[in-house]
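Peer 1: Here is my input; please provide its structure:
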Amino acid sequence: METLKKASATSISTPVTIETTDPDLVELSGKHSYRDGDLGDIIPVNGKKFEILDTRYNDPSGLDAMTVQNIQTGEVSIIYQGTQAHKENGMQDIITDAQLTTDTPSIAQLEASEAYYKEMDELFGVSSVAGNSLGGPLAFSALRVNPDLRCVTFNPAPAPKNYFNPEQVYRNAINFYDQHDPLTSTTTPLGMQRVPGEVVTIEAGAAIISSMGSIHTGFKEGSITVRGITISTAADDHIVTSIWTGQTLTGESSTRIDVNLKNLDILSKGLVGASNDFGLAQSYMEKSEEIVLNEESIFTMRLETMISTFNDMIEDSIYDPVLKGITRAQSAITSEVSDWLSKLDTAEQHFQSINAILNSPPVELIEHIISVDISVESLFQEARDHINKFFLEVCSLSNGIAHINEDVIPSLLSEAQNKVDDFLVNEMRDHYTIVNSNTEKVSQQIVDFGEKVVNFKEELEKRDLTSALSIKMQANAISDIVKIPGKSDFLLEESNHLLLGMKLKELVLESSFNHISNLTHILIGVPAAAIASIVGVIETAVKGISLAISKVFDFSHSISLPASLFPQFQEIEQKLKSLANSITRPLNDIGSMLGGVRDSFFRLSIYLPDLLREFKPYLDDAIFTIINYNDINVLNLFAMTQLKELKILLQDVSFQLSEHSAKSIEALGETSDLVIENLDMLTSQIKKVTFE
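Peer 2: Next up, the predicted model:
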């Protein structure tokens, strides 16, 4: 242990002026405790200064803690660190974490933390303990010694089973949980949220994977930046406290205050702060609308990107170079088919020369002798017919792809498949127009509320009603200062857009995906399978021609010719061989192409559903660019958090101003109520355009 020797009893008992608040203790726990400060270091926290009086680092049990003093008030607090696996005795933290999930009767680190509290309390007089994560149960250990001790934790790990007396009331213990904290989301469903005292849920950060570590400690990063806007994720900034007492507001009734000039002055200043906080939410909404308007401006680009991506995926699925460009009007297949027909014509011309030989008297005599008809006049027609059919089917397929590009894909962003529009973006744009118009009204409403408080205070000063008692005694005399507000003064506009919320995005995506899936099956999948079959028929026809040629030569070896015909037949055979080579060469060229073409079309027909599944995220991105929407979602989540926190603050204001005999004060309370109503409506409108 290291202790600051200069800290005297006199300095510690300095009269309270600026008290240590729950947010102060949360910041000390989640941020400063992990920095292993040295004795005498001054820690600035929320405009206050804390001096380190003692440290206990690298204890054999794994305990890491520091004792600090609020310099202005003399309050002394012990701040316990959470799990620090990388430290010298960090393995002890891991062991302790595991033991907390059990009913182990004795845990070394908890015993060490309890002993540390006793030591510091005897030396300095400890007024509070606090901790984050593992530091939570370490702070709880002090409550076993003093159940009335103030204890503040942030995202605490659960205490061991049966650690606390179930009959004991811990009225000064409060535990803050961030609803997105990974530890909390794990322990709560398992029934492991074993903590003493009150539990308060806050929203210090949206559910952003990259900031999960920051959410758990509350301060690892402290802020995020979205589109140039810096948003605080510091936990203490999201703990709502009374503008009069600094007491944490949990939604329950707080301690009543006297309505006097001093507290009215505090209220007017607090409403200035509330207006500034609301301005943050307003700036988030304005930025969200700006993103939507930008999305609207790139509608054509999103369509073109989607079409280009779809075509690239079709092209990439076809390995054969002959078919490259099939998604465009001018593709290689047109010239390739012409080349096939030209080669077939060349082969046929050479075959006609063979026919002239086969029709000569000697050969006809041979045909007569062996009773074999080797006439080849119709061998090429079947191949030619199927090549032409292949060409027509490929043109039909290309036209189908063109139809998808020109008519189908452009309609995918609409709510109906018979027109082209930017449906979701248009809905979001029109909704945000209303939201931001309403936001401006609420902003003015809060300013108006603050002005009413100032005017009321000034009028009381004029009438020399400065104390709560004098105000109460003259309640009727001051009833004319503030009038009961009318609901129509700041009436917000209803929005008929996004009635299904952001489920609409999912519905547009699924509807559009089903639409393009059905049409691509009809316009691409079925034709591609048919074309693959046609190519197979062409292959058979070409092989048939080659087989017929081979028969011309096979018959000469199967018979014995008269000696008088043999020399003449040898000459004919040599001519036939020469012509056969001229025929088989172009046929082989055609045949070498057909296998790859057939396989490509077959593959396209088989894997088209997989291709479409790969295309779906691009469709989703075209409906609304995903990275842009993610930014909107974060802005919306933080805007709603800001409004929820402001609502909690104003609920306390309404409570403090309610049930008062002075009608003007009740009128102020009703003004606060109307602001709350509008905050609720505004929150529900923002929620419509948010994925939570």
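
Peer 1: Every contact and neighbour count from this point should use C-alpha atoms.
Peer 2: Will do.

Peer 1: in a helix, that's where Thr153 is, yeah?
Peer 2: No: counting by DSSP: H, G, I helix; E, B strand; the rest coil, Thr153 is not found in a helix; it is strand.

Peer 1: here's the other one to compare against:
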Amino acid sequence: MLLTKSKVKQIKKTSDQDLVELAGLHAYKKYDKDKKFIVNRSRYVVKNISYTNINGLDAMTIQNFDTGEYTIVFQGTQVKGKYGMRDMITDIQLLNSAEPEQLKAARTYFDRMNEKYGVKSVCGNSLGGALANAVAVHHKNVRAVTLDPAILPEGMVKTNHKYPNVTNYFTKYDGLTRGELGLNLGDRFPGRIYRINSGVPHFSRAFASNHVGYNGDGPQYIEIGKKDEPGYGKIAIAADEHIVTSIWTGEPLYGGGSGQIKINKANLDTLADALSSQVLERLNRASEYIQNANEIVASEKAQRTRRLAKLQKHFETILEDGFGNSPLFKGMTTGGYMIQSVLDHLRQQLLNVDICVRAIESAIFSPPAKIAKFVLAKHLGLSGLIDQALRSVHELRHHFDQFSRNTSKIVKHDIPHLIADEATGAVDAVADAFYKHEVIVGKNHKKLYRQIEAYRKQVRETGRNFQATDVAIAVGIRSGAAPSHQSAVHSSAVAALESSKYLPYKTKTKALQVGHAKSELMIELQAKLNPIAGTIYGALTTLEGISESISGGLKFAGHAIWYGSLPTMLVAWFTDWDDQINRKIRHAMKPLDNFADTVHALKKGIAYLNAYLPNLTAEYAPFIENAIFKNDRYADVITYNGAADDTLEEMELLFQDIVHQFSGQEAKAITALESQSKKILKNIQQLHSDVQRGA
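Peer 2: Sure thing, here's the model as predicted:
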């Protein structure tokens, strides 16, 4: 595991790290009696088990071979267990003031084991944490360490009582403790509460492990991404690894740090070892997370052209769908090839109608000679309407051409701007910002690593000089001679790290870009498409009116209005002539009806579009989000940076304790180390601050 436990033998009690791992991992394994197992570097044996209590209590009593201590490990809720329903009922009962039977059973079990073995500590996770705390509030000399515990019943935790024997560790992404604190139930936890950086914000994949702090029998990490894809990696989640303790004393470094130690060669050597095993290993782990995030960013940056092409294609598809999936508008975004054919068809139909109208008028003015003097010939007056319709079709062609050109401008000019940042000149706003930021972070990591490595050598050298000086003084005292001069510790400058000026809006960078893109797209649609779509709709409405007028004129021509008083003997002649005119009228109505149907279909499609355009941006938004930076990959970048952020925060705690231990010392060498420690701490904080921007 990452956190190499201190080898200092003055730690005579089971560590918090061990108790947390026992609570979150081993408690759920249901070991048999006499089972031996190892937690970190400590050996344990199961001395007693209780898995058949009718109240749902599951617990085991274990002994730490290295310290001799006995610990009771309480198991949390097991829904699928034999008494899973009792666990669930107990969870609900914890909200009340009455003590549930399972808590009473836990205290009874403790009393029995304590009488037999002398139990020094209890631990548990979730419901098991509540069971452990229920014991600890009644036994002040028993140490309780819990991981994401459930609350205790109302009134069990006494107001203004400190409970120094209880430590509760809340993991960063646990839903239970977040909910309990959100409901203002924090006063129902006894003792101290420490938040540790275990888990990942992938609730769908890590909900259970975020709560118990472990992956059960599986590997203690969460996979990010997919194998063979850029940025694939693993984030360590084992809760005990995220408990930061003093390098020298093993005390948790929360709420004020550890007690001050004596600075001597042994403790300086301990620090030098820990700088490798705890500090630099943490820095390497943070670097691994950062590098994986960088791989994702670099991959997205390299795929800008593909992302943009997909975004443009999606816009074309969505816009064409806005016409109600009418085939008449296929290709509207790429030149309107279909609509041109449709307009050509409308024009041809009008010309066909015109030919038919002329034939009708010719027939009207050429009645049979015998009835000619009885017929009052009139012009139908349709030629002007047909000419008007032809002009309207010509204007429609212009409007549709303009619509298509404007659409092309949006696709080729405006859409690329949706993923760009004109203020900085970046063509790929989010990926470029993250990339430039991560370049600086990467350089700073390498610089900090070299500084800590040099510092580690200084600590080791200082320890050797401490011993040499001590020996020289002793020899001088015995011989009566002055001690010989000792060589100075090698010094090295700790230059300040460069601060990144990128990602000023942190992880909101993408959300702000998406918001800007949606706003800009809406403006362009309103300026370039909405007005012309309205104009087209009006032109089609006009064409519908003209079509109806022509149809009315033709139908009027079919009535017997061409004669006054016709002799009976000539009716047959008239009937034949009238039938001929009506056949021509029916012939004219076919292209006219086709024309009218096509105009109606176009108008229906434009009506759909006019209703659709205000919502087009919302329909398009998911594609914009993915084009700016693919959603799942962006989440992975944030997760990696979050893990690196957490790791650097733990490094800060360690170095704050180092500075604390060196403070107030009189030896010049230690004072110099304190100065170096402060500079490195400042650089850790700078790197942490920068990494935090992307977390």
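
Peer 1: looking at structure 2, which residue ends up farthest from its center?
Peer 2: Relative to the centre of structure 2, and counting by C-alpha atoms, centre = their mean, the farthest-placed residue is Met569 at 92.9 Å.

Peer 1: Would you mind measuring from it to His559 of structure 2?
Peer 2: Applying C-alpha to C-alpha, to the nearest Å, the value for Met569 of structure 2 to His559 of structure 2 is 20 Å.

Peer 1: Same question for Thr171 of structure 2.
Peer 2: 90 Å.

Peer 1: Neighbour count: the two, which is higher?
Peer 2: The neighbour comparison of Thr171 of structure 2 against His559 (other C-alpha atoms under 10 Å) goes to Thr171, with 26 against 11.

Peer 1: Translate that one into the numbering of structure 1.
Peer 2: In structure 1, the residue matched to Thr171 of structure 2 (TM-score structural alignment) is Asp178.

Peer 1: next one: Val411 of structure 2
Peer 2: Using TM-score structural alignment, Val411 of structure 2 sits opposite Asn405 in structure 1.

Peer 1: Its match - nearest residue in space that isn't next to it in sequence?
Peer 2: Ile307 (5.9 Å; C-alpha to C-alpha, 6 or more residues apart in numbering).

Peer 1: Per the alignment, name the residue of structure 2 opposite that neighbour.
Peer 2: By TM-score structural alignment, Ile307 of structure 1 lines up with Gln312.

Peer 1: got it, and Ala281 of structure 1?
Peer 2: Under the alignment (TM-score structural alignment), Ala281 of structure 1 maps onto Ala286.

Peer 1: what does Ile446 of structure 1 give?
Peer 2: Checking TM-score structural alignment: Ile446 of structure 1 goes with Ile452.

Peer 1: now do Gly62 of structure 1
Peer 2: That one, Gly62 of structure 1, aligns with Gly56 by TM-score structural alignment.

Peer 1: hang on, isn't its match packed against Leu103?
Peer 2: No: counting by C-alpha atoms under 8 Å, Gly56 of structure 2 sits too far from Leu103 to count as a contact (9.8 Å).

Peer 1: Could you say which helix or strand holds the residue nearest to Asn405 of structure 1?
Peer 2: helix 299-317 (DSSP states H and E).

Peer 1: still on that earlier bit, where's the match of Val411 of structure 2 relative to Ala329 of structure 1, distance?
Peer 2: Using C-alpha to C-alpha, Asn405 of structure 1 is found at 12 Å from Ala329 of structure 1.

Peer 1: try Tyr607 of structure 1
Peer 2: For Tyr607 of structure 1, the distance to Ala329 of structure 1 - C-alpha to C-alpha - is 23 Å.

Peer 1: now swap in Ile626 of structure 1 and tell me
Peer 2: Applying C-alpha to C-alpha to Ile626 of structure 1 and Ala329 of structure 1 gives a distance of 32 Å.

Peer 1: now swap in Asp448 of structure 1 and tell me
Peer 2: Going from Asp448 of structure 1 to Ala329 of structure 1 by C-alpha to C-alpha gives 65 Å.

Peer 1: same check, this time on Glu427 of structure 1
Peer 2: Distance, Glu427 of structure 1 to Ala329 of structure 1, by C-alpha to C-alpha: 36 Å.

Peer 1: If you count surrounding residues, which of those two has more?
Peer 2: More crowded of Glu427 of structure 1 and Ala329, by other C-alpha under 10 Å: Glu427, with 18 against 13.

Peer 1: So what does the more buried one match up with in structure 2?
Peer 2: In structure 2, the residue matched to Glu427 of structure 1 (TM-score structural alignment) is Ala433.

Peer 1: so that match makes contact with Leu503?
Peer 2: Yes: counting by C-alpha under 8 Å, Ala433 of structure 2 does reach Leu503; the two are 6.2 Å apart.

Peer 1: tell me which element the match of Ile446 of structure 1 falls in.
Peer 2: Counting by DSSP H and E, the element that carries Ile452 of structure 2 is helix 429-479.

Peer 1: and that helix with helix 304-321, angle?
Peer 2: Per axes from the mean of the first three to the mean of the last three C-alpha atoms, to 10 degrees, the angle that helix 429-479 of structure 2 makes with helix 304-321 is 150 degrees.

Peer 1: Quick one: name whatever helix or strand follows helix 429-479 of structure 2.
Peer 2: Heading C-terminal from helix 429-479 of structure 2, the first helix or strand you meet, by DSSP H and E, is helix 508-528.
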